Structures are given as structure tokens and as C-alpha cells.
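Participant: coords below, sequence missing:
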């Protein structure tokens, strides 16, 4: 697999106080199977869709217990250089670049408006082995109350070009790398309770959105929005039983006209 361009989403993982509970939930909702926990790396456990690595779950490190949350990793060819750009553009490095054996180098950061994300410099672990197929990652959006801060940071650190969706109902931008749209940004409205911090919402592909929602809610998940149709697919926003937000989308069921976009780079 070729090295992903700088800023391309390349991996997702989440810490769970109850890892076995998370495995049961996501195994049923997304059809994941799981590898052996790696005791050398904090019992990090990879999830697979049809035999392809698509995400991972891990118990919290001491002192990190609390609200579960999915973390999206963006590709970097030099994690130390990316960390320097993060600092230089108003972001905060939460975990300095750290080698993870021969798998690669990771870094955790917070962009200026508050959303946490990861940086991954690939070694033996190059990231997602599959995307946009049932059970695999498909898309992600930065949800923020201060979009101007997030937009300026993302374009400066990762060299994205930006497009604005022409829709008075939403404040939404899309970021491109080499002509490919890789990430979205949504302004959080008053519909979001004030205690909900900015975050990156990760979308996982499913064969049937309504069926995935039914399984999730039956297992104790919360339906936060949808299911609803869009030009990109039928999707719904969910919370898992341990509080991690995510979305599911059936990209084969599309309704409506594609929105008009304007280049704002």
C-alpha cells in the first residue's frame, strides 16, 4: 500500500473502560471480529471487517479513565515536523511523537477550537486495510463551535484546500488533499448541549443504515440523529453504551442533488 498523502485519515481507535463490552457492541453493529490483545502495547486490540484491519479498541491508560471517544489519525510523513506545525499554528500537542515498535510513530493533539485528533507516521502499520465497505471507515467531520479557528489550523498544518457547501442551513466545509476530499468540518449549533465538547465524528460504512441503528439501540446505544437520506448516503448519528459518538452510513442508498460547493482556499 502506498504511503497516504499528508493529512489523509488513516486510522481510528478508541479507549473503553469495558473493552469486552465494546467488542460485543461493535461486533454486532458493524460486524467486526477482533484479533488478540497486544499486552506489549497496552492490550491494544485490532478490529477487522471481512479480514481487513479497520480500527482498534484499547483499555484506558492509568489516569485516562473516563468518557470514551473515537480518535481519528491523520497521515504524516514526519510526525515530529507535523507536531511542530501544530504548535506553530495554535494547536496543542497532548502526546509527543512516540515510536510504537516498528509499527510507526504516533502523536496526539488538540486543534485550537478543541477537537482532539491523532497523527500517524506509518511504519509496518500503514493504517486502514479497507475503507468504504461494510464495517470499515468511510468519512469524518470536525464538529466545532469555532470554525474559523479550526479551518485556519487545518489548512495551515496539513496543506488542505478548502471548499464551502452553499447551503444557508449549515456552515460546512470540505478539505481536499491532491484533489480528493478527505475531511469535513461542521459548525456546532445550539442543538448541541453546551457540555458536549468539539470532537471529530467518525463514520463507519454499513450495508443497511436502519438495520444498524436497530441493532445499536437494542444493545444500549443512543440514536442522536437520523436515520436520514442525503446525496452521500443514508446515515445516522449514534452514541455507544460507553458514550463514544460515531455515525453509520449506507453509501449505496443516495437521495437528492449533490450540493453546490465554492473553493475558498
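Facilitator: Ah, there it is. Just so you know, these numbers come straight off a predicted model, no measurement behind them.

Participant: C-alpha from now on. contacts and neighbour counts both.
Facilitator: Will do.

Participant: My reading is that residue 71 lies in a strand. Confirm?
Facilitator: Yes: counting by DSSP: H, G, I helix; E, B strand; the rest coil, residue 71 is part of a strand.

Participant: ok, it touching residue 9?
Facilitator: No: Residue 71 lies out of contact with residue 9 (Cα atoms under 8 Å); the separation is 10.5 Å.

Participant: Residue 41 and residue 218, how far apart?
Facilitator: With distances taken as Cα to Cα, to the nearest Å, residue 41 is found 32 Å from residue 218.

Participant: Please apply the same query to residue 110.
Facilitator: Residue 110 is 34 Å from residue 218, by Cα to Cα.

Participant: Looking at the two, which one has more neighbours?
Facilitator: For residue 110 versus residue 218, the count of surrounding residues by other Cα atoms under 10 Å is larger for residue 110: 20 against 12.

Participant: in the stretch 1-150 of the chain, which spans are helices?
Facilitator: 19-30, 79-88, 147-158 (DSSP state H, counting those that start in this stretch).

Participant: who touches residue 233 in this structure?
Facilitator: Listed by Cα atoms under 8 Å, 6 or more residues apart in numbering, the contact set of residue 233 reads 249-255.

Participant: now do 7 Å
Facilitator: Counting by Cα atoms under 7 Å, 6 or more residues apart in numbering, residue 233 touches 249-254.

Participant: In addition, the following structure is provided for comparison:
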């Protein structure tokens, strides 16, 4: 596997980061589960490490503020040409900018925002750090999907914030288990939006999928490492999927390769 840094197009997911109350515990879980190794990252915003898959950077893990009401959570970051301009559009569309925009050392400029339903996401204006260096390989991110109780409202919000097209799926495709809509960049599907009233996976949020070679094995490893199984494994139009949680409750999903049509690149 060759690590490649590529500046992805504005409006495209480019990075995922876990905020946790115990970085070492998270490393002990995700390292063996997804075959990650870790190196120090920027510390301007607190303790932070970058996870690598065979030398290619794929994700980050940072120390959350000491607030008992703040759960461990994964965040999807979207590449933007300007974190300041994108943050202004978030506010104009009725969303909230909770953090930033601010500098993250020489790596880039970021903001953390929430949409109208309260789902959090990140904005990343990369400089030295452009984002993940591999996707779609076992252990790497493969897809981000908004789970929301108001997909039409979310579609209008994200289409306006990123100034990109949102395409709604045919009802027959939704009935087969596909997303209700997809965010498109230059004609390519880059993220999904799914309408749901299923509360098993918590309130509206961006659900992150990591590719794995064997979903059943990953589920067993997750339990052995102190995590939990929320749903699955189950077959979907995109492969066999399980929804999991780490020992601190941080939620994520895995999808067994081969994955057809589920690429954020």
C-alpha cells in the first residue's frame, strides 16, 4: 500500500476523527481491530494522535474536553476551499458553528459545525495535512452517511453549505436499502443521507464506515477487545455491514469488502 496525499474536491469527506476521554484506551481498541499504528499529531487543540494503516494516514484520535455530558464520537470532516466561508454558509443556513474556524498548527484550518438537526460535522481547509491517504482498503474509511429524521431538510442544508448537488434516490432503490439521497461532487457520490426513525444508533449523526475483510471476524474481535455490537452483521446493497461501539461508546460501522459503489473518492 502506497500512501498518497491528494487534495480532494471541495465538499468531499477527507478525514475522520474520534474524540475520546481516554486516548490510550482507544488506541488499544482500534489498533488491533483495524490494524492501525499511531504517531503524534498536532497538539494545539489538545492531545491528538494520527492513525496509520501500513504507513498511510487514515484517521485521528483526540482527547475530548473533560465534560461528562460529552460522549465519545466520530466526526466526518469535509474538505473546503475556505473554512471561514463555509462556516458563514452554515450560519446562513440555520446551522451552528460550535468550534472555530481556527488554525490547527501548520496542518490546516478547521471548524466544527452542526446542522439543523444537531448532527455534528467538521470543515477542513487543509495545508500540510490534506486528509486521509488511502480509502476503501480493509482498515480504512470507505463511506460517511448522515442518519437523520428529516432528510429533505438535511439535503437542502448540505447542498447549500457545500454548494454541491444532492441527488434523491428512486423509491425502489430506497426500498432495497440504499440511501434516500447522495451528496455529489463533480458527478461522483461522496456521502449519503438516510431518513430513519430507528433510535438504536442514537440521535441524528454522521455514521462512519470502515472497510474490513471479514465482518463476522471483526464483530468477534470488537467484543473481545471490550467493544459492543449495536446491529448486525447484516447484508445490504453495499456489502455485509455491522454497527459497533468502542469500549467508551464511540459508534462506528464496518462494511465487508468487496464494496461496490461505496467510495468517498
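Facilitator: Good, I have the coordinates. Just so it is clear, the structure is predicted and the values come from calculations on it, not from any experiment.

Participant: follow-up on the earlier one: can you turn the buried part of the contacts of residue 233 of the first structure into a ChimeraX selection?
Facilitator: The ChimeraX command for the buried members of the contacts of residue 233 of the first structure (criterion: 16 or more other Cα atoms under 10 Å) is given here:
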select :249,250,251,253
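
Participant: Output the contacts of residue 233 of the first structure in JSON lines, with secondary structure and distance to residue 129 of the first structure appended to each entry.
Facilitator: Formatted as JSON lines, those follow (DSSP: H, G, I helix; E, B strand; the rest coil; distance: Cα to Cα, whole Å):
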{"residue": "249", "secondary structure": "strand", "distance to residue 129 of the first structure": "19"}
{"residue": "250", "secondary structure": "strand", "distance to residue 129 of the first structure": "19"}
{"residue": "251", "secondary structure": "coil", "distance to residue 129 of the first structure": "19"}
{"residue": "252", "secondary structure": "coil", "distance to residue 129 of the first structure": "20"}
{"residue": "253", "secondary structure": "coil", "distance to residue 129 of the first structure": "24"}
{"residue": "254", "secondary structure": "coil", "distance to residue 129 of the first structure": "25"}
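
Participant: Out of the contacts of residue 233 of the first structure, the closest to residue 84 of the first structure would be?
Facilitator: Of all the contacts of residue 233 of the first structure, residue 249 has the smallest distance to residue 84 of the first structure: 34.9 Å, by Cα to Cα.

Participant: how near is the closest one to residue 44 of the first structure?
Facilitator: Look at residue 249 of the first structure and residue 44 of the first structure: by Cα to Cα, they are 26 Å apart.

Participant: which outside residues touch stretch 90-99 of the first structure?
Facilitator: Applying Cα under 7 Å, 6+ apart, the contact partners of stretch 90-99 of the first structure are 79-80, 83, 86-87, 105-112.

Participant: what about 6 Å?
Facilitator: With contact meaning Cα atoms under 6 Å, 6 or more residues apart in numbering, stretch 90-99 of the first structure is reached by 105-112.

Participant: Could you point out which of those residues is nearest to residue 174 of the first structure?
Facilitator: Among the contacts of stretch 90-99 of the first structure, residue 111 lies closest to residue 174 of the first structure (Cα to Cα), at 16.6 Å.

Participant: what does residue 135 of the second structure align to in the first structure?
Facilitator: Matched by TM-score structural alignment, residue 135 of the second structure corresponds to residue 131 in the first structure.

Participant: Correct me if wrong: that match contacts residue 139.
Facilitator: No: with contact defined as Cα atoms under 6 Å, residue 131 of the first structure does not count as touching residue 139 (9.0 Å).

Participant: on that earlier part again, in TSV: the helices of the stretch 1-150 of the first structure, plus distance to residue 195 of the first structure and mean neighbour count.
Facilitator: Output for these, formatted as TSV (distance: least, Cα to Cα, whole Å; neighbours: other Cα atoms under 10 Å):
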stretch	distance to residue 195 of the first structure	mean neighbour count
helix 19-30	24	18
helix 79-88	25	18
helix 147-158	18	19
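
Participant: Distance to residue 174 of the first structure added to those helices, as TSV?
Facilitator: TSV is the format used below for the helices of the stretch 1-150 of the first structure (distance: least, Cα to Cα, whole Å):
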stretch	distance to residue 174 of the first structure
helix 19-30	26
helix 79-88	20
helix 147-158	10
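
Participant: And the ones you listed: which comes nearest residue 49 of the first structure?
Facilitator: Of all the helices of the stretch 1-150 of the first structure, it is helix 19-30 that lies closest to residue 49 of the first structure, at 8.1 Å by Cα to Cα.

Participant: what range in the second structure matches the closest one?
Facilitator: The alignment of helix 19-30 of the first structure onto the second structure (TM-score structural alignment) spans residues 23-34.
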